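> predicted model follows, preceded by the sequence.
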Amino acid sequence: MIRPKSKLPHTGTSIFTQMSHLAAQYGAINLSQGFPDFDCSPRLIDLVERYMRAGHNQYAPMAGVAMLRERIGAKVEVTTGVCYDPETEITVTAGATQALFTAMAALIRPGDEVILFEPAYDAYAPAVRLFGGVPKPVTLLAPDFAINWQTVAQLMNDKTRLIVINSPNNPTARVFSDTDYRELSRLLVDRDCYLLSDEVYEHVVFDGTRHCSAAQYPELRERAFVVASFGKCYHITGWKIGYCFAPRRLTEEFRKVHQFNVFSVNTPIQYALADFLDRPEEYLGLAAFFQAKRDLLLRGLAGTPFAPLPCQGTYFLLADYSAISDQPEQTFCQWLTQQHGVATIPVAAFYTDSINQRLIRICFAKREETLEKAIERLMAVKTS
């Protein structure tokens, strides 16, 4: 049988798929994969149905429905103070991951180097490799996962084509500071290097923490693709719809790839989201909504041997299990799923090189009763 030569020979089934399968096998509460177990607004569903019945069921414009791009532009201007032209600088995508993939496709040529900060979302490095790029990871460690910008500077050279950042960060729950952005701006001055800023958790920040967008820094804005997600905003991860905004010359290259990748995105959902954006409280209220869930989880973990790490944003929390076991993280997560019925993710899965900090990632984008039931099970875990 003919077997193709793999472009990703070292890539297997993702840890998220593995842990979700294990959770189903053992009837465990799934706090591994990052999706809510509650539904979106009924009004949003009604709007989608309305536009379906109104006949908006054929291809949308390649860049996205004009009304939605206009509403996105207005949202970006209100939340960041920066104006992007809906016609030439905003593109609707089939989820944030497609936007990340498309931006990389537009920029990366064989041999180009791409700086990634690890632990990192697992889609980054494979996409870099698919386009012939070379991932250059910067390893960040618990408890604060702080970036040593001098290390980043030493890693940069004439082959460095792209830097990928993610704030608020999955999985560390860390938020980029003004200092981080200014250090990054300084490094990129006068370089032929671009920025891909993954900001899908932009509205999920806690304790008065402020999310700053890369778009708010002029030195970064001119070279940045910024990616956002309606899935994270409106609890509709299964709808796979997001957007990318970037200066016109960058968007031109982005759309050259986008038109031959997905061409266009689900039409009735675009119209529905355009209408739904008329209520900014739906996304501006996310911080308080998810902070209440985070705090519920924190109160519950206080009665367990797990030690939570600081959580500034996203709907993930990291916990140290050193008081329980010396097992490697993936082995521990499998044991926790099988023996205690709670599925989580090993943080080691977000690194290129093997590392064991005895950390697990817990998703708290769940109903209160789900979290309470999971906490009850975690309270049965004993120290070693």
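Sure, I can see it.

> from now on I want contacts and neighbour counts done on CA atoms only, so please keep to that.
Will do.

> so what's residue 342 up against?
Neighbouring residues of residue 342 by CA atoms under 8 Å, 6 or more residues apart in numbering: 23, 28, 29, 30, 31, 336, 374, 377, 378.

> reformat the residues you listed as JSON lines; add distance to residue 89, neighbour count and secondary structure.
Shown next, in JSON lines, are the contacts of residue 342 (distance: CA to CA, whole Å; neighbours: other CA atoms under 10 Å; DSSP: H, G, I helix; E, B strand; the rest coil):
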{"residue": "23", "distance to residue 89": "42", "neighbour count": "22", "secondary structure": "helix"}
{"residue": "28", "distance to residue 89": "44", "neighbour count": "23", "secondary structure": "coil"}
{"residue": "29", "distance to residue 89": "42", "neighbour count": "20", "secondary structure": "strand"}
{"residue": "30", "distance to residue 89": "38", "neighbour count": "26", "secondary structure": "strand"}
{"residue": "31", "distance to residue 89": "37", "neighbour count": "26", "secondary structure": "coil"}
{"residue": "336", "distance to residue 89": "46", "neighbour count": "18", "secondary structure": "helix"}
{"residue": "374", "distance to residue 89": "44", "neighbour count": "21", "secondary structure": "helix"}
{"residue": "377", "distance to residue 89": "48", "neighbour count": "18", "secondary structure": "helix"}
{"residue": "378", "distance to residue 89": "47", "neighbour count": "20", "secondary structure": "helix"}
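
> dropping in the other structure now:
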Amino acid sequence: MRPNSRFAQVRPFDIDKVAAAAGQDPDVLRLENLDTDVPPPPAAVAASRRSLAEGTGNSWLPFTGLPALSEAVAADLRTRTGLDYDPLRQVVITSGGTSAVMPVLLSTTEPGDRVVLTDPTYAGLLQRVRLSGARPHFVPLRVRDGHWRLDREALAQVRSAAALLLMSPSMPSGVVLDEEDWAQVARVCERADAYLVYDAAMERIVFDGHPRINPCRVPGLAERTIIIGSMSKEYRMIGWRIGWVAGPADIMSRIMVATVYNTTVAGGFQQMGAAAALREPSGVAEAVAEYQARHDTVVTQLGDLPVVRAGGGWSCLVDAEAMGLTAADLSARLLERGRVAATPMTAWGEAVARRYVRLVFSNEPVKRLSELRDRFAAALA
């Protein structure tokens, strides 16, 4: 096999290894992967079934997405951002939010360009930066008063970048960026003439009264922001594989071409379900309340251990090195001794990420999560 420079720094996912090691044992607490047992919106299920029954959704045309879904996305974005997006020129539907990342990177960066990410960040973002030929530049998250905070001083040192690729709330940390964080992002984008690529997959899954701030409402960011959205997290529609990209019309013309030639769009019946979920009551607030209860259970269970409280999202992190272990060692002990499947963050950033193990609480109920302290005790014994 000939060498390929794109793969020189790409790290494989550890999630599949942990999941395979856990097998199908029902006793294992499954905290390794981002699934959820909170059901999707009934309206989405009904619309998808109806489309299949009527024979109207067995298609992947048009390649940029069904107008009904593009219009629903534009309406939702109007509420979130205050901006009017042209559904046909400024919105493209993708086969999941993560599948949107590569077309956006190919459209906004040249090989060797710098892309700013947090440390830790979602491995699916980081490794796609490397595969695209761009170079990741990490801005660390710091733990202060038991919460994650963006290191604004480190961000302020960024002088050149093609793009900043950020989430809020972010995987895997659950950090929520506040108004001053976004203001600093705006200053960096202006100075570097960079795009903000904003992964909004979890925007409304926030805890403890944190304000939800869409960066398009921050002065100086609307004209630079490319939004990647998804039905997977907020709407619990992971299996539908529906995402989208929206942004300024000029760059979207390029992103649409890259999207069409990167992957075909999800099936029509899935898109009809997504459009229904966006138009009708979808249970987001109720789902967020459930996720907060699960998160709070994890934090309470591990209160005497170095677990970092999340501001939102589906997961939180525990510091393995603070317990005298590597993240890989803690992950192995949790599975072997505590029957907990949890992923080390070795491919999810740089110096900060590699200290931590991720605990996903979206797919386990409070009752099962209430066993977590005993399972950790067994793992650490």
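Cool, the structure landed. The model shown is predicted, which means the values in this text are computed figures rather than measured ones.

> which of the contacts of residue 342 of structure 1 sits closest to residue 218 of structure 1?
Closest approach to residue 218 of structure 1 among those (CA to CA): residue 31, at 38.5 Å.

> identify the residue of structure 2 aligned to the closest one.
In structure 2, the residue paired with residue 31 of structure 1 according to TM-score structural alignment is residue 31.

> what sits closest to its match if chain neighbours are left out?
Distances taken as CA to CA, 6 or more residues apart in numbering put residue 360 closest to residue 31 of structure 2, at 4.4 Å, once the chain neighbours are dropped.

> what do you get for residue 93 of structure 2?
residue 244 (4.3 Å).

> then the one you found would be within a helix, right?
No: under DSSP: H, G, I helix; E, B strand; the rest coil, residue 244 of structure 2 falls outside any helix and is assigned strand.

> next one: it from residue 91 of structure 2, what distance?
7 Å (CA to CA, to the nearest Å).

> same question, residue 184 of structure 2
Going from residue 184 of structure 2 to residue 91 of structure 2 by CA to CA gives 27 Å.

> roughly how far does residue 349 of structure 1 sit from residue 330 of structure 1?
Residue 349 of structure 1 sits at a distance of 8 Å from residue 330 of structure 1 (criterion: CA to CA).

> my guess is residue 36 of structure 1 meets residue 371, correct?
No: contact criterion CA atoms under 8 Å: residue 36 of structure 1 and residue 371 do not qualify, at 11.5 Å.

> residue 2 of structure 2 and residue 204 of structure 2: what is the separation?
Distance, residue 2 of structure 2 to residue 204 of structure 2, by CA to CA: 45 Å.

> the more surrounded of these two?
Per other CA atoms under 10 Å, whichever of residue 2 of structure 2 and residue 204 has more neighbours is residue 204, with 21 against 4.

> and the more buried one, how far from residue 230 of structure 2?
Distance of residue 204 of structure 2 to residue 230 of structure 2, given as CA to CA: 12 Å.

> with residue 56 of structure 2 instead?
With distances taken as CA to CA, residue 56 of structure 2 is found 23 Å from residue 230 of structure 2.

> which one's more surrounded, the two?
More neighbours surround residue 230 than the other of residue 56 of structure 2 and residue 230, with 30 against 13 (other CA under 10 Å).

> show me what that one aligns to in structure 1.
Using TM-score structural alignment, residue 230 of structure 2 pairs with residue 229 in structure 1.

> and for residue 330 of structure 2?
In structure 1, residue 330 of structure 2 lands on residue 332 (TM-score structural alignment).

> which SS class is its match?
Once three-state DSSP is applied, residue 332 of structure 1 turns out helix.

> what's the burial count for residue 352 of structure 1?
17.

> can you tell me what it aligns to in structure 2?
In structure 2, the residue matched to residue 352 of structure 1 (TM-score structural alignment) is residue 350.

> for residue 306 of structure 2, see how far away that match is.
Taking CA to CA as the measure, residue 350 of structure 2 falls 19 Å from residue 306 of structure 2.

> likewise for residue 289 of structure 2?
Separation of residue 289 of structure 2 from residue 306 of structure 2 (CA to CA): 24 Å.

> what's the answer for residue 370 of structure 2, then?
Separation of residue 370 of structure 2 from residue 306 of structure 2 (CA to CA) stands at 17 Å.
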